[in-house]
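**Student:** what follows is a predicted protein model with its sequence.
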Amino acid sequence: KCYFVGQKLINEAVGPSGRGKEEFRYQEEGGEEKKTPLYEEHLKLGAKFVSFAGYKMPLSYTSIGEEHRAVRETAGLFDVAHMGILEISGEDAASFLDAVTTNYIRWIKQGESQYAHILDPDGRILDDVMIYCRGGDRYMMVANAVNEKKIWTWLSAVNSGKYLIDRDYPEKEVEGKAHLRDLKDTSSGKDQKVDLALQGPNSLAILKKLTEEKEAKGKLARIRPGEFIETKLAGVEMLISRTGYTGEDVGYEIYLHPEDAPLIWKLLLKEGKEFGVRPAGLGARDSTRIEAGLPLYGHELAGRYDIGSMGAGYGLFVKLHKPYFIGKKRFLEREAERKMEIVRFKMKVRGVRAVKFGDPVVAAKGRYIGHVTSCALVEGIQLGLAYVDRSYVKEGTKIRIFVLPREGKVPPERAKDELILGDKVLLPEEALVLSRFPMPEILSANVERREEK
C-alpha cells in the first residue's frame, strides 16, 4: 500500500526491504514524422504546416489572427489528434490514478473530468493531463503529444512494481494493478480514439446541427464545464466533453475513432458555415491559450526553468490533503524554496519586435527578475507569460523586457563609460503585469462543481 497510519515507525524499525527497484529513465526516441488522420483535409484547405511533437501539424489556414478571432467570436475547429489518449481500468484504477496524479480522482464520477499533474519521485512535473471517468473502474487520460510515449512508459513502469516511486520508502508500490491501454494504437481496435476540438461561442449550435433528435440536442445543451457525454452524432459514436485549451466558456472536445475523424471534421465545417466556423491551427491554439493564461508543458510547466505546479499558478490541482501521491514530499520541499511565479503580461505599445521564450525580464528600475516563457500577438498587441520574482506578480506592476535578437547572439556592447558616438545599446521594452487568469471561472469550474456537491 502507498500509505497507512504508522508507516514511518514501521519503516524505521524494520528498514527498507531493498528489493533492488530500478530507477526510471526515459530516452526520447526519434523516428519518422507522423501525420494525423486529417492530414489530407488540411492539404485541401491550404494549410501551412509546422513540425510539432513528432507530427506534421497545421499552423494556420488563413492567418493566426483571423483564426484566433473566430474562436473568440464564432467558432474554431482544431485537429488535436496528435494528443496522447490512454485508458486506465480495473478495480484498482482509481487507487492507481490517485497515486500517480496530484488531484483527487475519487472526486469525479461517471461523466466528469479532472485536470491533474503527474510528478516523478523528485516532485518534478512529467506532464499535465486531463482524466475522464467513463465508469467506476474505467478512466481515459489525455496527455500532451510531446509526452505521449513518456507517460505511457512511466505509467507502465509504476504499474509493474519494478521501479522506484518513493526515495524514502524504496519498497513502496501502488495498490493493486491497473489495466493500461493506448487508445491511439491500432491494437485498441474499435475503441481507438483521436481528438478534435470545437471552441467558441457558436460551438453548441454547430454540434446540434449534427443531429435531428430533440433528446440528443438536449443532452448536448446540458453538458456543463468539465462534463462529458458518450453519444452518437451523424451516425458516429463519440465522447463529447465540454473542455478545451482556449479559455472559452463554450468549447468542446470530440473523441472518436480515427476512421470517423475526416467525416466529422467535414460535417462540422459544412454545418458550421452559417455560424462562422473556421478551421484553426496550432498558431491560434497557442495564442488563445496564452491570452487565457493556460500553461504549455516545457514553457510554463517543467522545461528550462523547471517550473512546478504552484509556480505555474496551478496549486489548485495539487491536493495536499491526500496522504500520498508520487513526488509529494519532494514537491513540498521544492515549494518551500520557490521564489518565482508565472505572470501574464501585455506589452505597452504596438509594433515591438516579437517577444520570445527566454527573453530577460527586469523590474522598472532595471533589476533582473526572470524570463519570458510564451508570447503571442493578439489583436495587434503582444500578450505573454513570464516566470518572475514573486515580488513582481501583482496586477498593474510595470516590468520591462529585453527583446533579444532572434539569431541567438546578443551583439557585444561597450561599458557604459566607454561608449562612443554611434554605439547602439539594447534597451528593454515596457510591459504591464495583468491578472493571472482573465477567465477565472474556467479554471475553477471543476472545483466549484465539487463544492456544490
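**Tutor:** Received the coordinates, thanks.

**Student:** only C-alpha atoms from now on, for both contacts and neighbour counts.
**Tutor:** OK.

**Student:** wait, Leu97 sits on Ile105?
**Tutor:** Yes. Contact criterion CA atoms under 8 Å: Leu97 and Ile105 qualify, at 6.6 Å.

**Student:** and Asp249, what does it touch?
**Tutor:** By CA atoms under 8 Å, 6 or more residues apart in numbering, Asp249 lies in contact with Gly200, Pro201, Pro225, Ile442.

**Student:** so the second one belongs to a helix, correct?
**Tutor:** So the one you mean is Pro201. No. Assigned with DSSP: H, G, I helix; E, B strand; the rest coil, Pro201 falls outside any helix and is coil.

**Student:** structure two is appended below for comparative analysis:
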Amino acid sequence: MQRTSLYDLHLGLRAKMVPFAGWEMPVRYNSVQEEHLAVRRAAGLFDVSHMGLFEFTGDNVHLFLNTVAANDVSLLKVGRAHYSFLLDPQGHVVDDVYIYRLEKNRYWMVVNAANNDKDWAWLNAVREGRVCIDPERPWSRALGTETVSIRDMRNPAGGSEMRVQLALQGPRSRDILLALLEPDDALIEPLLEMKRNEILHGRLAGYDLYLARTGYTGEPMAFELFVHPAAAPALWSALLEEGRPLGLQPAGLGARDSLRIEAGLPLYGHELAGPLDLNPADAGFDPYVKLYKPFFVGKAAYVAHEQKRQARLIRFELEEERVRMPRQGDVVVNRKGRVVGAVTSASVDSEGRLVGLAYVQKQVSTRGARLGVFQLDARTWADKPLGELKAGDRVQLHDSIKVISRFLNKKE
C-alpha cells in the first residue's frame, strides 16, 4: 500500500485512513457532511497527490494527443486546460483525464489513480505502435509518435521537476491563496485575473508550483496546485494555517465523492466504464468529444454507439426521509414498475437530502419525472410466493425518486 508525502500530517489531524486505488488515503477528518459544507460555504483542502500526472513533450506533440484524446487539443492555448477522455478502439473509456498546455510543445495530463498504470501502459503502447488504434486500418499509427516523449511526473527520477497535486476548492479558496502573498507580490494580479481552466507557473509564499483553476467539486472558484512532493507537506500546513480563519477545513475522499455527486460529475467505474460500460455521451459529457476531428482512437465505435443509444444519465433526489441510501446497481423502475435503468452513485447533498446519479431510458429522464428505486441487495416478496404471504410478512416497496437538473448550477 502506497502513502503520499502527507501521510503523517493526516494522522496528526486524526484522519480516518482507508485503502483506495493502492494508496492509504484520508476518507474524512471530521464528518463527511461537515467537510462537504465547508467546501460549499468556504473552502476545503484535499490531498490528491495519489493521482497520476504525465508530461508530453516534443515536436508535433499536439498531434499525438489529438489522436489519443477525444477532445480537441489543438484548441488549447498555452496556459489553458480542458477535460477529455481516452478511448480504446472499441469506444470503451480507458480513463477520463485533464489536459494542460504549459508551453508550445509541452503538456500535462492528470489521470485517475486507479488507472495510472493502465493509462501509462496504453499511452506508451500507442506511442510505440504496439497496439492497434484503428480496426479499419490496423497498420495505422498515431501522429507525432516519432518525436513525442512521455514522462511520469511522480517518478523520483524526475528530481526537482517532480510534481504532485493538492486541491483547494470553494468560494474562499482564492482569498486563502492571496493571504499567503505579500502585498507587493507579483502573483497577486495574475491570480485575481485567472479564469476557469487556466494554469500558471509561479512562486506562492516561497513554493515553486503550477497553479490551475480547475477542480472536481462543482465549485466555480477552485484551484489545483502542482508542487514537488517534498514541499507538499509544508504547503499543506501553510494553507491550513492561513485558511482556518476563513473557514478552510481539510477534506477527505468522502466529501470529494459527495461533492462530485451533488454536482453531477462522473467517476470512472460508476458513470464512466464500470458495470454499465458507460461512455462520455452516456454520462452527459458528449461536448468534450469532438466528432469533427478526422480521427481519434475509438471515434468510429463511439459514433456507432451514439446512433443506438436509448438512455442517459440523470441526477435525482429521494422524495422520502429515513430511507436507505441507494447503491450502485440498484434497480430503477417507472411508476408502473417497469425496469428503466440502474443507480450509479448516491450521497447526501448540502441540504441533507439523499441525491444520486442513475442511467435510465430517455423517455423517463425529463426533469421532474418520478421514478422508483429497488434495493438490489434486499430481500423481496420474490423470496416467497405471493400466495404464501401472511399477515406480518414484509415485501419490498420502491423508494420514490424525482429527476432533478442534470448538474448543480452554482454560479460564481
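**Tutor:** Cool, the structure landed. Values in this document were obtained by computation on a predicted structure and should not be read as measured data.

**Student:** TM-score for these two?
**Tutor:** After superposition, the two chains reach a TM-score of 0.97 (TM-score structural alignment, normalised by the length of structure 2), with 408 aligned residues with a CA RMSD of 1.4 Å.

**Student:** by neighbour count, which of the contacts of Asp249 of structure 1 wins?
**Tutor:** Neighbour counts for these, by other CA atoms under 10 Å, peak at Gly200, which reaches 26 neighbours.

**Student:** let me see the ranges of the helices in the stretch 51-200 of structure 2.
**Tutor:** 61-68, 116-127, 173-179, 188-193 (DSSP state H, counting those that start in this stretch).

**Student:** would you check the span in structure 1 matched by the longest one?
**Tutor:** Under TM-score structural alignment, the alignment places helix 116-127 of structure 2 onto residues 148-159 of structure 1.

**Student:** next, the mean deviation of the matching stretch compared to structure 2.
**Tutor:** On superposition with structure 2, the mean distance recorded for stretch 148-159 of structure 1 (mean CA distance after the TM-score superposition for structure 1) is 0.5 Å.

**Student:** closest to Asp128 of structure 1 among the contacts of Asp249 of structure 1?
**Tutor:** Ile442 (16.6 Å; CA to CA).

**Student:** quick one: contacts of the host helix or strand of the closest one?
**Tutor:** In this assignment (DSSP states H and E), Ile442 of structure 1 forms part of helix 440-452. With CA under 8 Å, 6+ apart as the test, helix 440-452 of structure 1 has contacts from Trp107, Ser113, Gln114, Pro225, Gly226, Gly247, Glu248, Asp249.

**Student:** trace the third one over to structure 2, please.
**Tutor:** Alignment note (TM-score structural alignment): Gln114 of structure 1 maps to His82 of structure 2.

**Student:** please name the residues that touch that match.
**Tutor:** Neighbours of His82 of structure 2 in contact, by CA under 8 Å, 6+ apart: Leu76, Tyr98, Ile99, Tyr100, Asn197.

**Student:** neighbours around the fourth one, how many?
**Tutor:** Put plainly, it is Tyr100 of structure 2. Using other CA under 10 Å, the number of residues around Tyr100 of structure 2 comes to 25.

**Student:** how about the first one?
**Tutor:** Residue crowding around Leu76 of structure 2 was assessed by other CA under 10 Å; the count is 17.

**Student:** list the contacts for it?
**Tutor:** By CA under 8 Å, 6+ apart, the contact list for Leu76 of structure 2 reads His82, Arg101.

**Student:** run the last query once more with 7 Å
**Tutor:** Applying CA atoms under 7 Å, 6 or more residues apart in numbering, we find Leu76 of structure 2 in contact with Arg101.

**Student:** any idea how far Tyr100 of structure 2 is from it?
**Tutor:** 8 Å (CA to CA, to the nearest Å).

**Student:** distance to Ile290 of structure 1 added to the contacts of Asp249 of structure 1, as TSV?
**Tutor:** Shown next, in TSV, are the contacts of Asp249 of structure 1 (distance: CA to CA, whole Å):
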residue	distance to Ile290 of structure 1
Gly200	16
Pro201	19
Pro225	20
Ile442	14
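
**Student:** which one of these sits closest to Ile381 of structure 1?
**Tutor:** Scanning those for proximity to Ile381 of structure 1, where the rule is CA to CA, the winner is Gly200, at 21.1 Å.

**Student:** from memory the closest one sits against Leu77, does it?
**Tutor:** No. Gly200 of structure 1 lies out of contact with Leu77 (CA atoms under 7 Å); the separation is 8.9 Å.

**Student:** what does Tyr245 of structure 1 correspond to in structure 2?
**Tutor:** Match for Tyr245 of structure 1 (TM-score structural alignment): Tyr216.

**Student:** also Met439 of structure 1?
**Tutor:** Match for Met439 of structure 1 (TM-score structural alignment): Asn409.

**Student:** could you find the closest non-adjacent residue to its match?
**Tutor:** Excluding the flanking residues, the one nearest Asn409 of structure 2 by CA to CA, 6 or more residues apart in numbering is Ala263, at 7.9 Å.

**Student:** residue in structure 1 paired with that neighbour?
**Tutor:** Match for Ala263 of structure 2 (TM-score structural alignment): Ala292.

**Student:** any idea how far that match lies from Gly218 of structure 1?
**Tutor:** For Ala292 of structure 1, the distance to Gly218 of structure 1 - CA to CA - is 29 Å.

**Student:** return the residues in contact with the aligned partner of Leu269 of structure 1 in structure 2.
**Tutor:** Aligned counterpart of Leu269 of structure 1 in structure 2: Leu240 (TM-score structural alignment). Leu240 of structure 2 makes contact with Leu248 under the criterion CA under 7 Å, 6+ apart.
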